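Colleague: Here is my input; please provide its structure:
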Amino acid sequence: MKNYLYNISGGSPRSLWPSAIAAILDGIAKIIPAALLVDLFNTIYVSFAHPEIGLNTNRMWVVCLILFAWLLVEYAAYASLYDKTYLAAYSLSATGRLKLAEHIRHLSLGFFGKRDPGDLTNLILSDYGQVEHTISHNVPQLISAVVLPIMALTGLIWLDFRMALVMFIAVPLGVLLLWLTDTIQARLSENHVQAKNEAASRLQEYLTGIREIKAHNMSGKRFERLRLSFDRLKQASIRLEAIMGPMIMGAMLLTRSGMTLMIWTGSYLLVGGSLSLPVFLLFLLVGTKIFEPLTIVLMNYGEMRYSAYSAQRIMDVQQEQTMEGSADVTAAHPSIIFDQVTFGYEAQTPVLSGVSFTIKPKTITALVGASGSGKSTVTRLIARFWDIQAGTIYIGDQSIRTIAPEKLLQHISIVFQDVYLFQDTIGNNIRIGKMDATQAEIEAAAKRACCHDFISGLPQGYNTPVGEGGSTLSGGEKQRISIARALLKNASIILLDEATASLDPENEAAVQQAINALVADKTVILIAHRLKTIQNADNIIVLDQGRLVEEGTHDKLLNGQGIYSRLWHLQQQAEGWQVKT
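Modeller: Now for the predicted structure:
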């Protein structure tokens, strides 16, 4: 139970203490009226058993007044329980989601490569929703179901140990049945979560790729992957309920059989004269109050076990190791050194093997090579999206592993080939480069990026909203906004992933002009597909199958008659290509 509460609370079980105490007080408040009713019944019983004493009406009035007043106590106890449980549930869920999202931001991108896209969405939304519901509804009942029977047994055993033992003798049997089936429940919960994640991923894939689905006539029944994932989810849901339902009902029947045994035993003892009627009545009334939370907890056991798996999934991600490093970059314009770097997205399949080179400050270095040669990997390693398996990367005279990833990225601006814009205004998308930037600074960056004119021509200017991913803008417009971000950030290292590769001539000229403004007096590493754009680079690094095979200026490599020279001549020939009719 300790581990269960630890995982459910996101590692802070003390946050559940207020709601736990409130649950116990609420349970006690519900039991007290039973004792008062027994006293009321005993007063009436005594008057009939001993007519000479008469009916003590004063005592009856006092008990009735206490019962009425106790309604306010019960209301206050339940109100406190309600406030504390829901406050704990919503607070833990909200802070937990933010904490998990922040933790995920510090993880290597390799973590995301191992997870299905729908998995993390379900983790943050669905799994936390399950945990939130459990904290607000099931945890208080669980605490009451554990604490109140122990308190009741301790008190009732002094009245009549026979009745107390018979009442609770079946409870361990019901708990034992659930314990024996715990492994089955865990496996069913795991299978159901996996089926739910797969269905979410297939749905996300379906919506993201709807254009391709329509283009290839895969919509409707022909898109089997989506249908099969929902079918597997249905089967997993049916198995979860069908298998666990009878087991949980069996545990409930075993547990509640204690009430039946207690009534039978009490009747026998009552007839035999060894048990008084008021004590028998007290056991009946207290028993109904005690077995009510026990029954509810057993009824919700499947849901609690399911939420335990959800909580464990959350804790597993929270325990993922973040990237090391706490130092800041010390040099204003540091050099970048790769020293025998080996790296693979999968450890057994290296993408880079023993790569060594030096990028001097305030120079332009181009990365050239065929697809899959490792060009993009080099830029990602400079930004420390991943950690390498062997060798060392130096930023200035510091090993990159000693630098905090966030502090490193403060010195790096990246312009990707595929630009992503958030579902916000254009101005706020540019402001990502510098969150405290003024409107004047944003517009100045936009002018240098050659996008101020087209933004000003929009109906709401810089306040114009863009669709998710920038779906309302063209490729060239998104590229220029991305460059405006980088200009606003004003970092000393610029990483360019061939920003003009997929643009038309008019947009290419505008973006190229923006790039020229961006790279002035910076250390630039760019991935080049069209070699004519890098003729003036200070250094050109040629990669082939993850190895550095050539390095030098354009003229030097062209005279070397190697891979670069071959690629140059192939591109020169391709420029004259045209469709023949």
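Colleague: can we go C-alpha only for contacts and neighbour counts from here?
Modeller: OK.
Colleague: And the residue nearest the centre of the chain?
Modeller: Most central residue of the chain, judged by C-alpha distance to the mean C-alpha position with Cα atoms, centre = their mean, is Ile124 at 3.2 Å.
Colleague: what sits against Arg485?
Modeller: Taking Cα atoms under 8 Å, 6 or more residues apart in numbering as the contact definition, Arg485 lies against Asn429, Ile430, Arg431, Ile432, Gly433, Lys434, Ala445.
Colleague: ok, now which ones touch the residue lying closest to Glu324 once chain neighbours are set aside?
Modeller: Sequence neighbours aside, Arg401 is the residue nearest to Glu324 in space, at 6.2 Å (criterion: Cα to Cα, 6 or more residues apart in numbering). Residues near Arg401 by Cα under 8 Å, 6+ apart: Glu324, Gly325, Asp387.
Colleague: Now intersect these with the strands, please.
Modeller: Using DSSP state E, the subset of the contacts of Arg401 located in strands is empty.
Colleague: Please check those residues and keep the buried ones.
Modeller: Neighbour-count burial (16 or more other Cα atoms under 10 Å) is assigned, among those, to Gly325, Asp387.
Colleague: Ser310 is in contact with Asp127, isn't it?
Modeller: Yes: taking contacts as Cα atoms under 8 Å, Ser310 lies within contact range of Asp127: 5.1 Å.
Colleague: Beyond the helix or strand containing Gly266, next helix or strand please.
Modeller: Following DSSP states H and E, the helix or strand that holds Gly266 is helix 224-272. Past helix 224-272, further along toward the C-terminus, the next helix or strand under DSSP H and E is helix 277-299.
Colleague: Tell me the helices and strands packed up against that following helix.
Modeller: Packing contacts for helix 277-299, counted by 3 or more Cα pairs under 8 Å, 6 or more residues apart in numbering; DSSP states H and E, involve helix 17-49, helix 139-159, helix 224-272.
Colleague: compare with the first, here's sequence two:
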Amino acid sequence: MLEPGVKKLIAPARKSMITTAIITSIGGTCAIVPYIAITEIAANWFRGSPSDTLWLWVGVAIVAVFANGLLYGIGLGVTHISEANLRYQLRRRLVQAFGRIPLGRVDQTSSGSIRKMVCDDTAAIHTLVAHLAGDAMNSITALVVGIGYLMWVDWQLTLLILGVWVLIFVVVTGTMMRGFTESTSQFSSAKTELSAATVEMVEGIKEIKNFQAAATARTRFDKARRYFAEISYQWLAASGKPMAIISSFFQPAVILVTIAPPTVWFVSKDWLEPAYALPFFMVGVGLPVGFLQFVQIMQHLFTANQAAQDTADLLDIPHQPDGPHTDGPGPKPGEVELTDVSFGYNPENPILRNVNLRIPAGSVTALVGPSGGGKTTIARLIARFYDVDAGAVKVDGLDVREVSNQWLLNQIAIVFQDIALAHDTVANNIALGNPQASRDEIVEAAKSACIHDRIMRLPHGYDTVIGGDGGFLSGGEKQRITIARAYLHNAPILILDEATAQTDPQSERDIHAALAALAKGKTVIIIAHRLATIAAADLIAVIGEPTASTSETSVLATGTHAELLERSETYRTMWEKQQEVAK
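Modeller: Here you go, the predicted model:
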């Protein structure tokens, strides 16, 4: 019933679930005892037996009723506490897993999918842990004990009644539950897609509003919403119709119709004492209700099982292994080198081929070229967002696969075009790469990034929460916050991916001055589209689709600005087009 990955996932709660199963099983047994007591009282009454056992049976019935409620409550309390602890641990493990699996894998996972995994899927496990052992075992035990008692009273009548119920159930489920598993899987997938699209829509609401309703209708959110609605109807039809029909058949009034005729017949034939007809009207009427509860639990369990499997699959993603080097510089401090590097997000379709590029320590190297040529991919390989398919990437003369991830990220500060700020104070956002930094150091970093004056105009200065309480910043201002973060991180290697892309022309000059101060004494790798901003770089590498003339390598040419204007047609064409636009 449970996948191996799910069993492993809920293993920490296994002892609690077993304890609850035992407790609620005893409670389920107690649920039948009052009916046995009533039957025995009635039997003694009809037989004219002494009433000295009357109060004994009354006492047994009362104790059994209280014991059933008490044991059920205690049992579910145990698993609910265990589930709360497990959910907390799972969320911690998920967050930790995102820090240990390849950064590129995280980068490719939408924020909506991550939210569903961390919040929704872990919450769905609640049914699996908190109710599977308790509710299921309580229902099963009451069902089994009830049937066992009726079999003891009269096995022939019991089998006759059960045969009618089983026939009804088989006919309904056999004809109407087809495709339930497939529709549930599609429902889970559609829910994930809608969750991801919703988060992305909220994050891009300004752009969506800018293009009005006609464009919004064509967004991924609209498609996901429509698909989710369609799948929801199919899923509800696949699960709801059979349950509605079964429930209608198994209502007490209908069940009474299936019990009364054969029971009256057995009594009239003197095959059954009148007093012992009572269990069939009391216990028998309640058995299908317990069975329906069990079926409903199984439906919820199926959904929870799928959510748990998604969580287990994520936790089973192989962690990016740490290399043995954890401390101290390598043999070539500050140098970055790519040797015969080939890589593709899909290995069958490589983006980079046979890249050989040496970036000397303390130099400024620019990566330029057509969009999609692999410039940002090179930057991410240097930071080991991914491992190369072939060749090697070296930082400080050490293969990035031979160093710890912590060591590597301590050597590199990255300012990507995509801005990532936390819903936290300005000070904490700047200090992300150096949590031990003092307020004076944070302020100095902000001044160097030309953002201090703007911060001081916020409602609470450096203690203003970004995104709330008046802490709204423009794209260029957010970019300068990330530059201040990189300044405070003070890593020897600096990667700038279009760091001034979201700044206005007036502030761009100040940003370049800040970057010049930040880059002093560091190895700087700049990814740029505006060639005028990198014309003074020590080395420029033109990255693009390999051609026969480049011996099938993604590095089309390297050199200074003047050298590339003379011998790189790609670079010269890009420069001339940008100069024409600037006129």
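Colleague: still on that earlier bit, nearest to Tyr564 of structure 1, of the helices and strands packed on helix 277-299 of structure 1?
Modeller: Tyr564 of structure 1 lies closest to helix 224-272 among those, at 43.5 Å (Cα to Cα).
Colleague: counting contacts, what elements does that closest one pack onto?
Modeller: If contacts are counted by 3+ Cα pairs under 8 Å, 6+ apart, helix 224-272 of structure 1 sits against helix 161-168, helix 171-180, helix 182-208, helix 277-299, helix 301-318.
Colleague: Any chance of CSV for those, columns mean neighbour count and distance to Asn559 of structure 1?
Modeller: Formatted as CSV, these follow (neighbours: other Cα atoms under 10 Å; distance: least, Cα to Cα, whole Å):
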stretch, mean neighbour count, distance to Asn559 of structure 1
helix 161-168, 20, 92
helix 171-180, 16, 76
helix 182-208, 18, 47
helix 277-299, 20, 80
helix 301-318, 21, 52
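Colleague: Which one of those helices lies nearest to Ser335 of structure 1?
Modeller: helix 301-318 (34.6 Å).
Colleague: about what we covered before: for the residue nearest to the centre of structure 1, list the residues it contacts.
Modeller: Here Ile124 of structure 1 is in contact with Arg97, Leu100, Ala101 (Cα under 8 Å, 6+ apart).
Colleague: Any of these buried? List them.
Modeller: Taking 16+ other Cα under 10 Å as the criterion, what is buried in the contacts of Ile124 of structure 1 is Arg97, Leu100.
Colleague: Among the contacts of Ile124 of structure 1, which are located in strands?
Modeller: Nothing among the contacts of Ile124 of structure 1 maps onto strands, per DSSP E.
Colleague: ok, now how distant is Gly476 of structure 1 from Gln312 of structure 1?
Modeller: When Cα to Cα, to the nearest Å is the yardstick, Gly476 of structure 1 and Gln312 of structure 1 sit 45 Å from each other.
Colleague: before we move on, what about Ala449 of structure 1?
Modeller: From Ala449 of structure 1 across to Gln312 of structure 1, the span is 47 Å (Cα to Cα).
Colleague: Now do the same contact list for the most far-flung residue of structure 2 relative to its centre.
Modeller: Relative to the mean C-alpha coordinate of structure 2, counting by Cα atoms, centre = their mean, the farthest residue is Gly48 (67.7 Å). For Gly48 of structure 2, no contacting residues are found, by Cα under 8 Å, 6+ apart.
Colleague: Distance-wise, check it relative to Ala42 of structure 2.
Modeller: Where Ala42 of structure 2 is concerned, Gly48 of structure 2 sits at a distance of 10 Å (Cα to Cα).
Colleague: now swap in Leu398 of structure 2 and tell me
Modeller: As judged by Cα to Cα, Leu398 of structure 2 and Ala42 of structure 2 stand 88 Å apart.
Colleague: dump the residue contacts of Glu324 of structure 1.
Modeller: Arg401, Thr402, Ile403, Ala404.
Colleague: Same check on Val289 of structure 2?
Modeller: By Cα under 8 Å, 6+ apart, the neighbours of Val289 of structure 2 are Phe250, Gln251.
Colleague: now do Pro360 of structure 2
Modeller: Neighbours of Pro360 of structure 2 in contact, by Cα under 8 Å, 6+ apart: Gly334, Glu335, Val336, Thr523.
Colleague: What count of nearby residues applies to the first one?
Modeller: Burial of Gly334 of structure 2, expressed as a neighbour count using other Cα atoms under 10 Å, amounts to 25.
Colleague: Name the SS class of Asn536 of structure 1, please.
Modeller: Using DSSP: H, G, I helix; E, B strand; the rest coil, the secondary structure recorded for Asn536 of structure 1 is coil.
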